[in-house]
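Enquirer: Here is a sequence with its predicted model. Questions after.
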Amino acid sequence: MVDYSDSDSRTLLKRLRDTLATDGDGQDRLNRITHLIADSLDTQVCSIYLFRDPETLELCATEGLNPEAVHRTRMRLGEGLVGRVARSGQPINSADAPSEPGFRYMAETGEEIYSSFVGVPIQRVGEKLGVLVVQSKEKRSFTDDELYGLDVVAMVLAEMTELGAFVGGENADIGATHRFTVMFRGATGQEGAAEGRVWLHEPRVVVTNPVGEDPETEQARLEDGIKELRKRIDEMLSNITVIDKDQRQVLETFKMLAASKGWKRRMSEDIAAGLSAEAAVEKEQNAARARMQLAPDPYLRERLNDLDDLSNRLLRILTGQGSDTGAEMPENPVLLARNIGPAELLDYGRKLKGVVLEEGSVGSHAAIVARALSIPLVIHAGRITAEALNGDPILVDGDQGVVHLRPEESVAHAFRDKIAMQAEAQKRYADLRDLPATDISGQTVSLLMNAGLMADLPSLKGSGAEGVGLFRTELQFLTRTRVPRRGELAQLYARVMDAADGKRVYFRTLDIGSDKVVPYMKPQDEPNPAMGWRALRVGLDKPGVLRMQLQALLRAGNGRPMSIMFPFIALPEEFYAARDMLFRVRDREAEMGRVVPEELSIGAMLETPSLGFAPDSFYNACDFISIGGNDLKQFFFAADRENERVRKRYDTLDTSFLTFLERIIARCAVANTPLSFCGEDAGRPIEALTFAALGIRALSMRPASIGPVKHLIRRSDLGELRQIIQRARNEGHTSVRPVVTSYLAHL
């Protein structure tokens, strides 16, 4: 039974609420608050530090320190005890502050006479807003009850800071969030640049009443909210088909956490201390996020992340602030989200100018869809959803992995110049659309495009691509909550071939696993998924799905020439097994009276170094080979392409990698097997030109890259460049990038 009698913290919060309700500007409120807290806790000093910018704290109000230090004393994040509290998000409670590691004496404050120090973070759902400090002359550690009371007060201060309660007066330039220009350095998910306005996938919940008027009423609201939460989870569980095991597992975890007595008890105690129901939920959410940052166990972090998501659901129930807030999507929307599924991103479609995610990966579902829609994407932009508001101006530089939120005009002007230059270049490339990629000596390179959605196919004609060098068939599996039916896939593949209008389409069979896990497939929890149970390995172990997809492809062809390739082959035996399955499916289709392709080309994706050393019989058996550059490069250099520390460490134009490519080129030439290169590097003009000079005569890339690559090839002499590359290698160069760049500079 929770005791609702007035506690010290409840009394303090009531006085705090009354203080916040009085007239006056932000500085007046802060001054009254520091006096109130010092008086209530019987301490000589109470100070409030707020962030002036993301890296700098400023003393904004104090009771007990030198008043002249207000707005003069500043410190960097991590500097001194206050900076340590701000950086770690954890309180410091010391009876002898000068003896603490990192202690910094601020002479202008006059704090040398105070021994004890307590600092608690002012933060909101992981967003750092400032630090609340109390100090006293006597050496003493503050009790757990006093520390808890300060934590509750800091929670209220965070909500009021969020609402702009402390803006005004001398405090005009700080204390108000969502006002500063902020630059986020993330990683490139999809290249391109965009200017627009923020559209939050899940708008932030704003707690407007952090202090509870009546604890019994607030407790009843919490009880009702939890009941409604459980009801909604049960409804979602009942609507899930049996096959959606992964989604069901998540909701079962939600159900377990929603029934947690410890979670509910802690929130009830916060209500008893004087918080409203939603403030109590958010306080526990803050605590969960703090534990999440410290948890070394991945499983524990995942459970804490589930609790975070569950708290958001409960907050929306209590506040009535659902995802549909009634706000209108701005013009040129740039979508911001912590993460997003492929189906949700497809729902937005091409209306988006760009996408920015706090999480994600270069191979994630969202990245695949963004590439298909040609939308600039930046990933790993940490905390951007906490900083941004709907409608905020934003610049997305997918080429550099940088985002400018509420940019200064000088930055925006330079960015617009960049976009204008890119648009002008694209106009020049449009004149080349119907011309071949033939160099000045007469050698021609076939330029094809990558695709994965029907929405891609209009780019086939406009880009000047000669065909589709890679059609990713997994997107139709990733965007559904169940396995697609064979008839659905056959209709889709047929529409793809119709849209290609006679141009060749190379269909890659299902490439799932690693970071592409379908909702209805049980996660394998592999230590290294990129090198685990994925792609053709899944297809051979679960032949029913692969067989169904092959049937759909053959039926879609309806007698037309078909090109099908199998991904992630490590041994020739895997290719032979998959090819034999395709032959059996074709023969069975013919026996059933269905029209089968008269011309059926069967190829392999070369994505593992092992295939570079496969027997000659393998190269003779393949009708074509496509180098999957993204995977091949990460395995060749042992550098995970999802790991930002090593992803860009190794150069594609490293001479050892090019020597390996030349081995594959030579073996394909002997076997008379057509060879292409598919991957991000195929669309980078310098890399593409180098591959062509080495002898690769087909490159598959995103549609927007075809113009720049064709422009460069038509100005170059591939034979001359090959000699330059060979000379650089003979001279011991470890990368040919400098000599290729020098060659291009003199064109």
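Expert: Looks like it came in fine.
Enquirer: Every contact and neighbour count from this point should use C-alpha atoms.
Expert: Will do.
Enquirer: what about the residue of the chain positioned farthest from its centre, is that helix, strand or coil?
Expert: Largest separation from the mean C-alpha position in the chain: E138, at 49.1 Å (C-alpha atoms, centre = their mean). Assigned with DSSP: H, G, I helix; E, B strand; the rest coil, E138 falls in the coil class.
Enquirer: who touches it in this structure?
Expert: Each residue near E138 by C-alpha atoms under 8 Å, 6 or more residues apart in numbering is listed here: 114-116.
Enquirer: JSON lines for those, including neighbour count, secondary structure and distance to Q726?
Expert: Below are those laid out as JSON lines (neighbours: other C-alpha atoms under 10 Å; DSSP: H, G, I helix; E, B strand; the rest coil; distance: C-alpha to C-alpha, whole Å):
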{"residue": "Y114", "neighbour count": "21", "secondary structure": "coil", "distance to Q726": "72"}
{"residue": "S115", "neighbour count": "18", "secondary structure": "coil", "distance to Q726": "71"}
{"residue": "S116", "neighbour count": "21", "secondary structure": "strand", "distance to Q726": "71"}
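Enquirer: Below is structure B, check it against A:
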Amino acid sequence: MTEDFQTDSRQMLGRLREVMAEDALGQARLDKITRLIAGSMRTEVCSVYLFRDPETLELCATEGLKPEAVHKTRMRLGEGLVGRVARTGKLVNTADAPQETGFRYMPETGEEIYSSFAGVPIQRLGETLGVLVVQSKEARKYSEDEIYALEVVAMVLAEMAELGAFIGDSAALTKRHTKPVMFRGTCGQEGAAEGHVWLHEPRVVITNPIADDPERENARLHEAVEQLRVGVDRMLAGAQAGDAEQLEVLEAYRMFANSKGWMRRMQADITRGLSAEAAVEKEQTAARARLASATDSYLRERLHDLDDLSNRLLRILTGQGKETGAEMPADPILVARNIGPAELLDYGRSLRGIVLEQGSVGSHAAVVARALAIPLVVHAKDITTEALNGDYIMVDGDQGIAHLRPEETVSNAFRDKIAMQAKAQERYASIRDVPAITTCGTRMTLTMNAGLMADLPSLENSGAEGVGLFRTELQFLVRNQMPKRSELSSLYAHVLNSAKGKRVVFRTLDIGSDKVLSYMKPNDEPNPALGWRAIRVGLDKPGVLRMQLQALIRAADGRPLSVMFPFVAQYEEYQAARAEMDKAMERERILGHPVPSSLEVGAMLETPSLAFAPKRFFQEVDFLSIGGNDLKQFFFAADRENERVRRRYDTLNVSFLSFLTNIVERCAETGTPLSFCGEDAGRPLEAVCLAAMGLRALSMRPASIGPVKSLLLRTDLAQLRAVIDEASERGEQSVRRAVLDHLRSTT
């Protein structure tokens, strides 16, 4: 890159900064920018296209095209060369635009006389805000130096857009971070909450993208990188010597922190006129673009490391983020791209609600949120871009919606909903100690799901008759190394002590699918939900299963013990797992340790295949628990993480209810105790239908016990079963409407 061109670039960025500093309306500022770029690059056309909505680009300013086309010319994402740049996030540079694949002629712009076209995305940290375009009559490709200058300018334009630099008149642009926005995601945990945003990883705002003293900026960069390296070395020194995988990750961090190529590229950006912060972010944006297209898992992890290091470096340079010591609000709603279970547990019950851009309804974070009874919305796309610390926000976990900076009418309606829920909770508290007996005299057993020590006070407060499912994987997920047997035994003993004689069903380690241990080698599978998970891992890694079974036996210390194996798909898997339990019991006897006074060994029925297991399986197993979440997705072949299909299939579908009836009848034939565990057990309408189909034990999150019990106390199961059967005979696909009508008229 020539010194003359570097000087020209600095001069152009310097003029850009002057335009930014002027007291001008938004449209006037954009117009000046396009004239400045066209003049500096000696090209005939410069245009700025910005997103009007997520699917539509609008010509917002131009030098060289017809001015009357501004705010009139629009195109869909992917349409034409401009739409292609926006959709792919990649450069288009061609000497003959009309011959390029996907070219779309816009007659109102007068662009037919221009042959050359170069378009670069205006993007910040992987989010595309628009497209910057230059065109000329001469049929030529723009040089590498010219493209580099365009990319630098596009990056500065993205920063300016973030800072609201284009606001002020009739332009179809709206200032971010000020207007009400609704995010529609997915329900991860039900409930409603209001409060103020607390960003898990605050977005760094760069207020000085352009600098005129390269030497000073380079010195700042060197100082910050040195501080970063010292921090990484400190983390390495503090890492546990035996934790090979953690050391490997930190060594990769150190490799990037000492990367000469990374440093050289940032220094080149500073020489062109960017500030140290903007240079770091330009490299981070490039890394995120590569991350988005990388298919190799190892490469994705390394790019993620580089992204994380860039964030650390930006926080050092700007003094923003957690290092500032900002105080969390008294009513925090946590907003994050994603979060691990250990980090979420660090916040504890201080959170009012959680909104995640990523995550999943079955993730460990979602399990922790349910355990803490914190409303959770996942898949809230772009909320970390829009939200700022301290923004007022309302979280509707029931609908999977977050209202950021809501209008007064929305706020009032939402507060009414919260007040109604509070009143209902008072009513549920009054029936806490009342047995769950229906009007037809059927006694139901309602137990709770748990997985944390924080859950256990709910055993008494909710009125649960025991713990129908204690998830043991959380103690593995929140650590960076395998827990010791003595640690697990102590924890399980504490659980049994807290239960005060009530039955606790411990589910053995259920990992795999979306629950991956950081200290185990990752398994890349095309469909992990149907892959190496749960009891399959336990049987293939018998050392871990044996260690856990021994810990459970020792925790019982002569008391009754109930253990359940997850994701059993066939009889022989249960036999193999039961054999491991028998070996563990025999070993403890030989060692002279007390063994449980009684032992129940059960299985979770989560795959349709197990419902058709030989009769001998039903005779041998001590109890069965239907894992409704997994069973439903496999029964309907509908991934519960896929929003396009998960809502198409109803628990109250007659096919699914008939399938459940078959399981109930097989268990009745062999006298096998049966329960239902899952989200549907905690939904009152679904719960009474499950009871009507013959299920007599339901396990759910603690907060659901009151609502479910309330409806059961007012329901005649015989009448409800007749309504279900009649709807089925009429050929209705789902009995939901018929059941709702019946309950409204009788309860």
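Expert: Okay, I see it. The structure displayed is predicted, hence computed values, not measured ones.
Enquirer: Could you export the contacts of E138 of the first structure as CSV, including distance to A465 of the first structure?
Expert: Formatted as CSV, the contacts of E138 of the first structure follow (distance: C-alpha to C-alpha, whole Å):
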residue, distance to A465 of the first structure
Y114, 73
S115, 73
S116, 71
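Enquirer: surely K282 of the second structure meets M155?
Expert: Yes: if you go by C-alpha atoms under 8 Å, K282 of the second structure and M155 touch, sitting 6.9 Å apart.
Enquirer: if I look at those two, which residues touch both of them?
Expert: Shared contacts of K282 of the second structure and M155, defined by C-alpha under 8 Å, 6+ apart, are absent.
Enquirer: Quick check: of the contacts of E138 of the first structure, which lies closest to L257 of the first structure?
Expert: Nearest to L257 of the first structure among the contacts of E138 of the first structure: S116, at 38.7 Å, using C-alpha to C-alpha.
Enquirer: so what's that closest one closest to, chain neighbours aside?
Expert: Nearest residue to S116 of the first structure, sequence neighbours excluded (C-alpha to C-alpha, 6 or more residues apart in numbering): A95, at 4.2 Å.
Enquirer: Show me where the stretch 351-500 of the first structure has its helices.
Expert: Ranges of helices within the stretch 351-500 of the first structure are 365-373, 384-387, 409-430, 458-463, 475-478, 486-500, based on DSSP state H, counting those that start in this stretch.
Enquirer: Mean neighbour count, those: which tops it?
Expert: helix 365-373 (a mean of 24; mean count of other C-alpha atoms under 10 Å).
Enquirer: Enumerate every residue touching the residue nearest to T608 of the first structure when sequence neighbours are not counted.
Expert: Take T608 of the first structure and drop its neighbours on the chain: the residue closest to it by C-alpha to C-alpha, 6+ apart is L632, 5.3 Å away. Contacts here follow C-alpha under 8 Å, 6+ apart; on that basis L632 of the first structure touches 606-609.
Enquirer: Quick one: neighbours of the nearest residue to R736 of the second structure once chain neighbours are set aside, just the number.
Expert: Excluding the flanking residues, the one nearest R736 of the second structure by C-alpha to C-alpha, 6+ apart is L652, at 5.9 Å. If you count neighbours by other C-alpha atoms under 10 Å, L652 of the second structure ends up with 21.
Enquirer: and what of the one 3 residues further on?
Expert: Around S655 of the second structure there are 16 other residues, counting by other C-alpha under 10 Å.
Enquirer: now swap in D23 of the second structure and tell me
Expert: D23 of the second structure has 9 nearby residues by other C-alpha under 10 Å.
Enquirer: ditto for A280 of the first structure
Expert: 30.
Enquirer: Please pull up the equivalent of S700 of the first structure in the second structure.
Expert: Matched to the second structure by TM-score structural alignment, S700 of the first structure sits across from S699.
Enquirer: And what about that match, helix, strand or coil?
Expert: Going by three-state DSSP: S699 of the second structure is strand.
Enquirer: mind listing what S374 of the first structure touches?
Expert: S374 of the first structure is in contact with 190, 704, counting by C-alpha under 8 Å, 6+ apart.
Enquirer: Next one: it from D173 of the first structure, what distance?
Expert: Applying C-alpha to C-alpha, to the nearest Å, the value for S374 of the first structure to D173 of the first structure is 39 Å.
Enquirer: Please name the nearest non-neighbouring residue to A118 of the second structure.
Expert: Distances taken as C-alpha to C-alpha, 6+ apart place N93 nearest to A118 of the second structure, at 4.3 Å, with adjacent residues excluded.
Enquirer: how about that neighbour, secondary structure?
Expert: Under three-state DSSP, N93 of the second structure comes out as strand.
Enquirer: How many residues are close by it?
Expert: Residues contacting N93 of the second structure under the criterion other C-alpha under 10 Å number 22.
Enquirer: where do the helices sit along the stretch 151-300 of the first structure?
Expert: Taking DSSP H, counting those that start in this stretch as the criterion, the stretch 151-300 of the first structure carries its helices at 215-238, 245-258, 261-272, 277-294, 298-319.
Enquirer: For the longest one, buried residues please.
Expert: Residues of helix 215-238 of the first structure classed as buried by neighbour count (16 or more other C-alpha atoms under 10 Å): 215, 218-219, 221-222, 225-226, 229-230, 233, 237.
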